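# here is my input, please return the structure:
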Amino acid sequence: MTDSHDRPDDSEEPGLPPELEQVLRGLTGGAELDPQMVEMMRTMGLDDVDPQMLQMVAGQVQAMFAGADESGSVDVTVATDIARKTIAAEGDPSVTATVTSEAREAVDVANLWLDAVTDLDHSGLLGRAWSRAEWVEATMPVWRDLVDPIAVGVGDAMGAAMTKQLGELGEGGLPEGLVPPGTNPAAMMGQMAPMLRRMQGSMFSVQLGQAVGALAGEVLTGSEVSLPLVPAPDVVLMPQAISAFAAGLEIDEPQARLHLAVRESARTRLFHSVPWLAPQVLGAVRDYARDTTIDTDAIEEGLRSIDPTDVEAMQQALAGRLFAPQQSASQKAALSRLETLLALIEGWVDVVAAAAVAPHLPQAEALGEAIRRRRASGGPAEKTFAALVGLELRPRRLRDAANLFAALEASGGAEARDAAWAHPDVAPDAADLDDPLGYVERQRSAATGDDLDAELSALLGGDTGEGRPDGSSPDSPTAS
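Sure thing, here's the model as predicted:
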């Protein structure tokens, strides 16, 4: 007769409870368990765990690792679930039909006001009011795409550091009973590498979910962080956050809603009408993430004080910047591009929105200044995200960019201001933010030169056949 764990008879090698074997095989892709791993688990006493408790733990572990792959990539399902739980803890009321109608009307009015100050296309844009959960669901795939290279890099670095450290310690340097006698700890870690990568990927997914969930509680509009998280035609307002924002400033909520609708509509127009902008912004983030070099020395140092079997301690180490990336030369270049683009986006939005709302909103100036201070300081969620991926999503040079676009407008009107987005080669760069008046002068000279070329071409007939009475161009052969 077998005991409660269905242990095989004494003539066979002792195994693990079926529940535990099922979990471990699920994490290793269904492969047979290595005998050394089985013996290690038994040495740790896991074969004596109560079966009912083990089933409960197995279910939790399987749910956590479901969908995770051996590369350590972010699991969107896990991250989204954690984000939704994070926002649910703070309260996330459903959006009513009345609130939806208010958002749609605010965006319609915003577009009318913007039409008076910019010619960038807004056809088809539609106002939306989203709950925090809706924002999480819509934007999580973009977040996953942006941070996945870091998740994989952290997982690989962590596994390499653990293997190296266990190899240096050897069997005698580990707590008694942690591994079976005669087992090579480093070799055992190599066998467990797929499971560890899954574990690390899930841990990073949890951290990403917490960061995005916290950010969902702070954003006022869909793409407030200046990333194209919500594509046109949706112009998204976050009503719960807007109400709290207006109350904190002691400003009329409808005015705050209209002001934010103008800003978000302007931002959406910009991404919608300038086809190269969104790919360049997202590309800069991806380039930064792709070239991340993990601080393996910090990982190795941190692991000296962490029990490798304590998942919670490892997760806390991740959250505490143990894995702070080191910036390479290419990362610094990507970060410079990103910071410049973010500043240009928000600087343009500042100038255009200010012109659009000035004739209509009595508290427009106070709202504009409050938003600039908000972006300059960054909220707790942005700091959490920065700690996770080593990247701050703040336009540090917002005022410089706003001054540049204001100078363009003063020099050549709204047309000159918006012409800066015509092509990435003519868009301002970081050096132009240092010398906005120089950039304005160069653009004015270029425009003047183009005008002169056009007039000369018209005078000479160009390619239109107007240069000679017979309709031939000056370069065409004469009749014999």
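# from here on, just use CA atoms for contacts and neighbour counts.
Noted.
# what does stretch 223-238 rub up against?
Contacts to stretch 223-238, defined as C-alpha atoms under 8 Å, 6 or more residues apart in numbering, come from residues 103, 107, 124-132, 138-139, 142, 219-222, 260-261, 264-265, 267-268, 271-272, 278, 281-282, 342, 345-346, 393-394.
# wait, I meant stretch 164-173
Residues from elsewhere that reach stretch 164-173, judged by C-alpha under 8 Å, 6+ apart: 179, 181-186, 300.
# hmm, back to that, and the contacts of stretch 223-238, which are buried?
Buried residues within those, defined by neighbour count using 16 or more other C-alpha atoms under 10 Å: 103, 107, 125-132, 138-139, 219-222, 260-261, 264-265, 267-268, 271-272, 278, 281-282, 342, 345-346, 393-394.
# this one as well, want them side by side:
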Amino acid sequence: MSNDPSTPSGSPGDDGLPPEIARIFRDLNGGRDLPPQVVEQLKAMGIADADPGQVAAMTSQIKSMFTPGAMTKGVDVASATTAAREAADDEDHEMGERERGLAEQAAHVASMWLDRVTDLEAPGLTGAALSRSEWIEETMPVWASLVDPVADGLSAAIRDSFTSRLQGPDAPDLQAIGLPAGMDLSMLTQQLAPFVDTMASSLITGQTAEAVGALSSDTLTATEAGVPLLSGRVGLLPGNVAAFAEGLDVPLDEVWLHLAAREAARTRLFTAVPWIGPQILAAIQSYARGMAIDTDAIDAAVREVDPSDPSAIQEALTGGFLNPTPTAAQRAALAQLETWLALVEGWVDHVAASATADHLPHTAAMTETIRRRRATGGPAERTFSGLVGLELRPRRLRDAANLFAALEERVGASGRDGVWAHPDVAPTAADLDDVLGFVERTAADEGSGERSDLDDVLESILREADEGGSAAGGSDSSPGDR
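Modelled structure (predicted):
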């Protein structure tokens, strides 16, 4: 058999096989020539006499399955965006000048009202009217970053299951699935790895598109989920807002302004307090990274389908592959996430209500409506929950709103917002259990002239930085000399 690279493409080599197919099977066999009996088996399968078009199609299929350079890993953002937009286009419409003007005006008015009730600033925020498709396109990269850890876990589980099946006592007949007998299984396992990554990516990408597409039909503002999905703009989805307002006994203009005030407050908080957004994203990713894959479901899917048919495997896994039982690390991440979401939404709830109380007659009713909406969730939220195993819901929103209201009553708006200065001095889940105790401790720190927790934190940070610089610079001074 010849390995001569000068053999013209499409011409039979010494083994009588089309060079493209022979080359692929040699690569699968570690670069070694195929044994004569394997060549004869391939000829018996009709490969040597196949139509040139069929040979090209088979070559392309095998290369796409086993070429690492053609593989994708994690969520394919472009594909997920396209699929989600196609699902949303049925009831979507482009934003015109009227909608964009209303969004800009609502954001401007809401920002002026917020300036009177909070010292947190976010200069340069503008209003944006978003269609569902635009919201999907602009937020999909963030959603994908949250789901990627699940894709990694799924890839590993499928790869382990394939390896076990190919090397175990019940290993399939390689010839029956179109592969030559005597193939180096360790090499095949390595070749399967990028293929499995692509298969897991395709599965996760499709489910992410479905989840985000469903969310796009439900979300009223860009960051209503409590996740920093959009920066620098106060985004509203006019089509969804209009549908939401139809069930309320509140004028549409007032609904717009109330939602704009909430979104502007949330965007201002994410901008003025730069640590809170990354903390929320990190907690979600930590939870997703610890998501256990149902290996029994994976093994069953791999046993029951043809390993050479990726669509069949994907279909078999669509029914679910997550193990719903959280680990200890996941429970800790979930507890922290719920606290951050509650604090963000509690602050937004209280500040937005304060900002609109003197301007919008239905502020109390709208505040209660939004609270109930956030507390109960909906079908779209449950779709995303099925993807990463958690619900983006502030379960303790009322407790957090009460905490910020009590803080403002006791120490003023500046003291209320001062708890966002650093994550180490922000309220905790335990503080939500003891709102009055937290308020009294905060007031005592401010009123007694004693050092606050923030003072200690800041001094510790500065001292560590100074000591690090001294060590790097070879200074003879010690902390006790200062």
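# so the residue nearest to the spatial centre of the second structure is in which element?
Central residue of the second structure (C-alpha atoms, centre = their mean): residue 146, 2.2 Å from the mean position. Residue 146 of the second structure belongs to helix 132-167 when elements are defined using DSSP states H and E.
# now that helix on the first structure. Mean distance?
With mean C-alpha distance after the TM-score superposition for the first structure, helix 132-167 of the second structure departs from the first structure by a mean of 1.7 Å once superposed.
# how about that helix, aligned to which bit of the first structure?
Helix 132-167 of the second structure falls opposite residues 132-167 of the first structure when the two are matched by TM-score structural alignment.
# can you tell me the SS state at the closest residue to residue 375 of the first structure other than its chain neighbours?
The shortest distance from residue 375 of the first structure to any residue other than its chain neighbours is 6.6 Å, reached at residue 394 (C-alpha to C-alpha, 6 or more residues apart in numbering). Classification of residue 394 of the first structure into helix, strand or coil gives coil, according to DSSP: H, G, I helix; E, B strand; the rest coil.
# now do the contacts for residue 394 of the first structure.
Under the criterion of C-alpha under 8 Å, 6+ apart, the neighbours of residue 394 of the first structure are 225, 339, 342-343, 375-376, 378.
# cool, and residue 75 of the first structure?
With contacts defined as C-alpha under 8 Å, 6+ apart, the neighbours of residue 75 of the first structure are 67-68, 201-202, 205.
# does residue 99 of the first structure touch residue 242 like I think?
No: taking contact to mean C-alpha atoms under 8 Å, the distance of 11.5 Å between residue 99 of the first structure and residue 242 leaves them out of contact.
# re earlier: can you redo the contacts of residue 75 of the first structure as JSON lines with distance to residue 304 of the first structure, neighbour count and secondary structure?
Written out in JSON lines, the entries for those read as follows (distance: C-alpha to C-alpha, whole Å; neighbours: other C-alpha atoms under 10 Å; DSSP: H, G, I helix; E, B strand; the rest coil):
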{"residue": "67", "distance to residue 304 of the first structure": "30", "neighbour count": "16", "secondary structure": "coil"}
{"residue": "68", "distance to residue 304 of the first structure": "27", "neighbour count": "25", "secondary structure": "coil"}
{"residue": "201", "distance to residue 304 of the first structure": "21", "neighbour count": "29", "secondary structure": "helix"}
{"residue": "202", "distance to residue 304 of the first structure": "22", "neighbour count": "28", "secondary structure": "helix"}
{"residue": "205", "distance to residue 304 of the first structure": "24", "neighbour count": "30", "secondary structure": "helix"}
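# and in the second structure, which of those remain?
Contacts conserved in the second structure for the contacts of residue 75 of the first structure, counting by both residues aligned by TM-score structural alignment, their matches' C-alpha atoms under 8 Å: 201-202, 205.
# can I get the residues you listed in CSV including distance to residue 111 of the first structure?
Below are these laid out as CSV (distance: C-alpha to C-alpha, whole Å):
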residue, distance to residue 111 of the first structure
201, 43
202, 43
205, 38
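# quick check, nearest of the residues you listed to residue 93 of the first structure?
Sorting those by how near they are to residue 93 of the first structure, with C-alpha to C-alpha, puts residue 205 at the top with 25.0 Å.
# the stretch 251-400 of the first structure: helices as residue ranges?
Applying DSSP state H, counting those that start in this stretch to the stretch 251-400 of the first structure gives helices spanning 253-273, 277-290, 296-303, 311-319, 329-357, 364-377, 380-389, 398-419.
# helices along the stretch 1-150 of the first structure, start to end?
So, for the stretch 1-150 of the first structure - with DSSP H, counting those that start in this stretch - the helices run 18-27, 35-43, 51-65, 76-90, 97-115, 132-169.
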